[in-house]
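Trainee: prediction below, plus the sequence it came from.
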Amino acid sequence: MSIDLDTLPIILAHVPVWVWLLFAWLVYSGLCALRDREQRVARLAIVPVVFILWGLSNLLLGHHGTTPVLVWLACAVVLAPAGLLSGRRLRIEPARGLVHRPGSVLPLVRNVALFAAQLWLGIAMALHPDHRDTLVAMKSALSGAMAGYFLGWALALYRAARPAA
């Protein structure tokens, strides 16, 4: 399934403004993550909460049926340990309640890739209703993987912050 490059500007012009604002914020967050920094635990939890809610909304508001739910759950379970492991690098300073994070390109790449994949799937579903079942399964897999990864990451953050609370 491809998207005709001639119609791409027209399609992108019809994407809601909030989607572009979310994209700008995800890019900004990713660029900030390139350098070492300290953040409050609550501030650090924003990106995982956004992606968890986005993943859950695709499950709850999306297409119903057993297969999409099972695909979503399977991908969430498979990716949760990866999120848990990636969150192990977090270091909490208990006296100040701050998290020390080493700079990394991973958040920028991850955020933009997840956004682009969700956007592509949304556009593909609108343009190719004849491939609905395949696209729903792909969207369920991506949403579940996204939610599972960030649930694992949020659990790692919670574990790291618990002694500091």
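Mentor: Arrived safely.
Trainee: from here on, just use CA atoms for contacts and neighbour counts.
Mentor: Noted.
Trainee: which residue ranges of this structure form helices?
Mentor: 8-13, 17-32, 41-44, 46-61, 66-86, 106-127, 132-161 (DSSP state H).
Trainee: of those helices, which is nearest E93?
Mentor: helix 132-161 (8.8 Å; C-alpha to C-alpha).
Trainee: put this beside the first:
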Amino acid sequence: MLLQILSHTPRWVFVLFAVLLWFGAKQLLASSVSLARTTVMPIAMTGLSISGVLSAFGDSPMALVGWGTAAVVLAALVLQFGLPEGTRYDADTRRFHLQGSAVPLVLMMGIFFTKYVVGVMMAMHPELAHNHNLALGLGTLYGAFSGTFAGRAIRLWKLAIRHDRALATEQAA
């Protein structure tokens, strides 16, 4: 059965998997990233997450409420934690210096595999698209991934804003 599922999977899905794996693996290493990049990845992954909800459940209120609630709650929860040790912001280059982390890879693979498994489930059992409990549960899972991504990006933006404000105050004095 697994071979049959894989053989019916479009090639672009394997390409997307490889791209996400590559981007996630790159983040295992310490790096320097721009403000733009800290924003683009969460937006792209949120788009993939929302697309997963909409493609499986349409505009099901249960799925959308689950997604929105989990996204807000997880973003707020992530914001309660400080940045990882060694995280720095360089105002001159407008870049963040980040330690390596497995979290982005786990989140990317979580969204990818959730979307893949849900796609297979819906292809095999289309009636599941009308299951409100499944819609709520999967919407919540997708929202949790998105909220975690968003919270991590917001923490970095807050660091940049604090740093820029402190620099502006210094220059004004």
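Mentor: Yep, that arrived. Bear in mind that the values here come from a model prediction, so they are computed numbers and not experimental data.
Trainee: looking at the helices of structure 1, which is buried most?
Mentor: Mean neighbour count (mean count of other C-alpha atoms under 10 Å) peaks for helix 132-161 among these, with a mean of 22.
Trainee: which position in structure 2 pairs with L127 of structure 1?
Mentor: Aligned counterpart of L127 of structure 1 in structure 2: M124 (TM-score structural alignment).
Trainee: what residue of structure 2 matches up with Q39 of structure 1?
Mentor: Match for Q39 of structure 1 (TM-score structural alignment): V33.
Trainee: list the contacts for the match of L127 of structure 1?
Mentor: For M124 of structure 2, no contacting residues are found, by C-alpha atoms under 8 Å, 6 or more residues apart in numbering.
Trainee: coming back round to it: count of neighbours near the match of Q39 of structure 1?
Mentor: Per other C-alpha atoms under 10 Å, the neighbour tally for V33 of structure 2 reads 15.
Trainee: now V105 of structure 1
Mentor: Counted with other C-alpha under 10 Å, residues neighbouring V105 of structure 1 total 13.
Trainee: and it, how far is that from L114 of structure 1?
Mentor: 14 Å (C-alpha to C-alpha, to the nearest Å).
Trainee: leaving out chain neighbours, which residue sits closest to I52 of structure 1?
Mentor: The shortest distance from I52 of structure 1 to any non-neighbouring residue, by C-alpha to C-alpha, 6 or more residues apart in numbering, is to A147 (4.4 Å).
Trainee: likewise R155 of structure 2?
Mentor: In space, R155 of structure 2 is closest to L79, 6.2 Å off (C-alpha to C-alpha, 6+ apart).
Trainee: what residue of structure 1 takes the place of the one you found?
Mentor: By TM-score structural alignment, L79 of structure 2 lines up with L84 in structure 1.
Trainee: I'd guessed its match sits against L155; true?
Mentor: Yes. Assessed by C-alpha atoms under 8 Å, L84 of structure 1 is found in contact with L155 at 6.6 Å.
Trainee: residues touching the residue mapped onto L114 of structure 1 from structure 2, list them.
Mentor: Matched to structure 2 by TM-score structural alignment, L114 of structure 1 sits across from I111. With contact set as C-alpha under 8 Å, 6+ apart, I111 of structure 2 has these partners: M45, L48, S49, Y142, F145.
Trainee: aligned partner of the first one in structure 1?
Mentor: Following TM-score structural alignment, the counterpart assigned to M45 of structure 2 within structure 1 is F51.
Trainee: its match: what's it in contact with?
Mentor: M146, A147, F150.
Trainee: looking at those residues, which is nearest L70 of structure 1?
Mentor: Proximity of the contacts of F51 of structure 1 to L70 of structure 1 (C-alpha to C-alpha) peaks at A147, which lies at 13.9 Å.
Trainee: list the contacts of that closest one.
Mentor: Per C-alpha under 8 Å, 6+ apart, neighbours of A147 of structure 1: F51, I52, L53, W54, G55, L56, A76, A80.
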